[in-house]
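A.B. asks: need coordinates for the following:
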Amino acid sequence: MNRITLPLLLTAAALLAAPAMARDSHLAFVSSEKDHAITMVDLATLAVVGVIPTCRRPRHMQRLHGDAQLMVACSDSGRADIIDLATRKSLGKVPLGDDPEVFDLSADGRTAFVSAEDDGALNVFDLASKKQVGSIPVGKEPEGVKVSPDGQRVYVSSEVANRVHVIDTATLKVVKNIPVGRRPRRFAFSADGSELWVTNELGSSVSVISTRELKVLATVAFEVKGMRADDITPVGIALSRDGRTMYVGLGRANHVAFVDVATRKTTALALVGKRAWGLAVSRDGSRLFVVNGLSDDMTVVDTATAKPLKTIAVGRVPHTVVIDD
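C.D. replies: Got it, this is the predicted structure:
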């Protein structure tokens, strides 16, 4: 399969009979695995303003090309729901195979790359036809998926193999397997795309990969006073809007680390809720939204001071937050 020969993705209106495009709803959308729903939080008041029912065990979410819709992967339903951001209703379904968790979209928005943990594969779906068009074997228990800014590669983390698999999106072939830390989970690119940062949940660290040389350049280890290394379990990661700081959720350590990208040093630790995993940054960069999976809430952090502003109950076992501001 070649990128340029994929069927053209229909417009949102043609594909799912969607209403007029909506942007900037000034809401945070948080998936709740146990409530089978998405909680909406008003960004001005930081109050819950509603709930959107969805398929079972919603986890990873991402806005579709054009930002009018939200794609929600539901592990127990084997599909994604497509939520219209104007009406906050489900418009349709896209099959994603057994137990989908994390996905990313191709640069043109036509293709979804989905980690299939049970299959040990990266599955590829055409969103217009709603058909699976490829499957690439990778290491056991793949999770994190990240498409390069130029769309030419997709990176997949294997939790058991402790590797990052680099796949060419034109040929759907693995071109490199990169050893990293223990149990790699999620990814974030540096601002210029020259580095890919991957969190190592059982390694209490982040591996920094050169996207040109496809090798690990450095390992950033984390420490939290009064906690053992086993309690520091990095998963979620997000880049600041100015590209200078990488935010890393430290899981069971109940903190988020602020890491200077240039020096790769931790400059601050923000106290948040239990099992801090999912992260998202506001458009102006002033706030960091942290989903806490074991305390069933979301902490909003002031990025200038690394201080929590408010913690909001957002449903049982929240997984991912998407900011629409």
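
A.B. asks: okay, CA-based contacts and neighbour counts for the rest of this
C.D. replies: Noted.

A.B. asks: how about Val281: what's its closest non-neighbour residue?
C.D. replies: The spatially closest residue to Val281, leaving aside those adjacent along the chain, is Leu288, at 4.7 Å (Cα to Cα, 6 or more residues apart in numbering).

A.B. asks: tally of neighbours for the one you found?
C.D. replies: 24 (other Cα atoms under 10 Å).

A.B. asks: I figured it was touching Met298, is that so?
C.D. replies: No - if you go by Cα atoms under 8 Å, Leu288 and Met298 don't touch, sitting 10.1 Å apart.

A.B. asks: let's see this one next to it:
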Amino acid sequence: MLDSKKIIILAVSLSVIMSGCALETKQEAAQRLQSKTGAGGNGENANNSQSAAGKLTSVQFYVPSEKENKLSVIDVVSSKVVGSIPLSETPSTVVFSTTMREAFAANQMSSSVSFINTQTLKVEKEVPVGPMPHGMVLSPDNKMLYVATVADQFVYLVDTKEGKEAGTIDLGQGARTNYLVLFGEKLYVSDHENHKVYVVNVKTKQVMMTIPTGKIPRAIKLSDDGKKLYVPSAGDHALEVYNTADGKLLSKISVAEGATDVAVTEDGLTAIVTSMEGSAVSFVDLASGKTIKTLTGLAGARHISFNRQQTKAYVTLSGSDEVIVIDTAKQEVVERIKVGAQPHGIQLKALPGIGGSC
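C.D. replies: Here you go, the predicted structure:
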């Protein structure tokens, strides 16, 4: 763990201004972003760009770039990079508070979590955690951040109000934590080295159940009702589906090599699986348990996030320094967005009720 000064967080109360990208056309977005497509410019244009990118009601994707130690802000309407936030070493994933006023980024080689003000696009503090923080999940009340650290057996708890570590959850000797998902009082943690998922009671901090999985489970997800656990198994080139009540395997579906992340549609009928080593994205029919289409040639396809209506899926390509936009109805790539070097995670920033058509 890094030695670092502990900084007390400043509590700032702001009112939410309600407007949205649903009211903004492509032409209006282009006019707003004219000569302001990123934070790399000079003088007034660059400052104005950052200011526009920090608008609370803007619907955006945040994308950490490992090799450039920064986070790119993508405007959803225009598909342009409109802002950039310097981070510490090798940022991997990012999560938002429910108000979208604050984001948290995991910095692997700095063993820290950055607290980001999404209006100023600045890091307000950096909290040390365990070695190589990776996946993160935030409690619904925004008070507790759970951080998986690839290099040890603990999940680290970060008190977001106090801005400091608030304890750990010990998963046992030899455990390795990777990705997390939270449902009620149950925290699901993937262990990529020991090929299992731990189910932890966050109140007691005790492991309730251990689910054996295929080889190298990665970015796990849950169904909306919490009854199914989706596990991309990189070593078995598969998407596995488990019953969360008893941990039993329901189905195992072949996908491209190196399954990495998964997004499931709201109706529970379709899953989209990224495969980093296979440089592919697979569309899976969950009812039949079959892959129905695979998009190939997508260098290092890593993480995935839907837009609000699930009409588009955004995927980071760590091998080509891009985010691709997939039309989910046509099941094809329709746009490519250049971002920082070796993009890792991707997360949507959108207030409830804002940007319904984006």
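
A.B. asks: which element is the counterpart of the residue nearest to Val281 of structure 1 in structure 2 on?
C.D. replies: Matched across to structure 2, Leu288 of structure 1 falls on Ala313, judged by TM-score structural alignment. Counting by DSSP states H and E, the element that carries Ala313 of structure 2 is strand 312-317.

A.B. asks: Gly273 of structure 1 -> structure 2?
C.D. replies: Per TM-score structural alignment, Gly273 of structure 1 is aligned with Leu298.

A.B. asks: swap in Arg316 of structure 1?
C.D. replies: So, by TM-score structural alignment, Arg316 of structure 1 is matched to Ala341.

A.B. asks: hang on, its match in a strand?
C.D. replies: No - under DSSP: H, G, I helix; E, B strand; the rest coil, Ala341 of structure 2 falls outside any strand and is assigned coil.

A.B. asks: roughly how far does it sit from Thr90 of structure 2?
C.D. replies: Using Cα to Cα, to the nearest Å, Ala341 of structure 2 is found at 11 Å from Thr90 of structure 2.

A.B. asks: what's the overlap in contacts for the two?
C.D. replies: Taking Cα atoms under 8 Å, 6 or more residues apart in numbering as the contact rule, Ala341 of structure 2 and Thr90 both touch 65-68.

A.B. asks: for the lengthiest helix in structure 2, packing partners?
C.D. replies: With secondary structure taken from DSSP state H, structure 2 has its longest helix at helix 43-53. When contacts are defined as 3 or more Cα pairs under 8 Å, 6 or more residues apart in numbering; DSSP states H and E, helix 43-53 of structure 2 packs onto strand 80-86.

A.B. asks: what stretch of structure 1 lies opposite the strand it packs on in the alignment?
C.D. replies: Counting by TM-score structural alignment, strand 80-86 of structure 2 sits on residues 47-53 of structure 1.

A.B. asks: what sits up against the matching stretch?
C.D. replies: By Cα under 8 Å, 6+ apart, the residues outside stretch 47-53 of structure 1 that reach it are 36-42, 88-89, 312, 314.

A.B. asks: now do stretch 109-120 of structure 2
C.D. replies: 1-2, 50-51, 53-56, 87-91, 100-107, 122-133.

A.B. asks: how about that stretch, aligned to which bit of structure 1?
C.D. replies: The aligned range for stretch 109-120 of structure 2 is 76-87, by TM-score structural alignment.

A.B. asks: in terms of helix, strand or coil, where does Ala14 of structure 1 fall?
C.D. replies: helix.

A.B. asks: count residues in the vicinity of it, would you?
C.D. replies: Counted with other Cα under 10 Å, Ala14 of structure 1 comes out at 10.

A.B. asks: over to the one 3 residues further on?
C.D. replies: Applying other Cα under 10 Å, we find 11 residues neighbouring Ala17 of structure 1.

A.B. asks: name the helix or strand for the residue lying closest to it once chain neighbours are set aside, please.
C.D. replies: Excluding the flanking residues, the one nearest Ala17 of structure 1 by Cα to Cα, 6+ apart is Leu91, at 7.6 Å. According to DSSP H and E, Leu91 of structure 1 maps onto strand 89-95.
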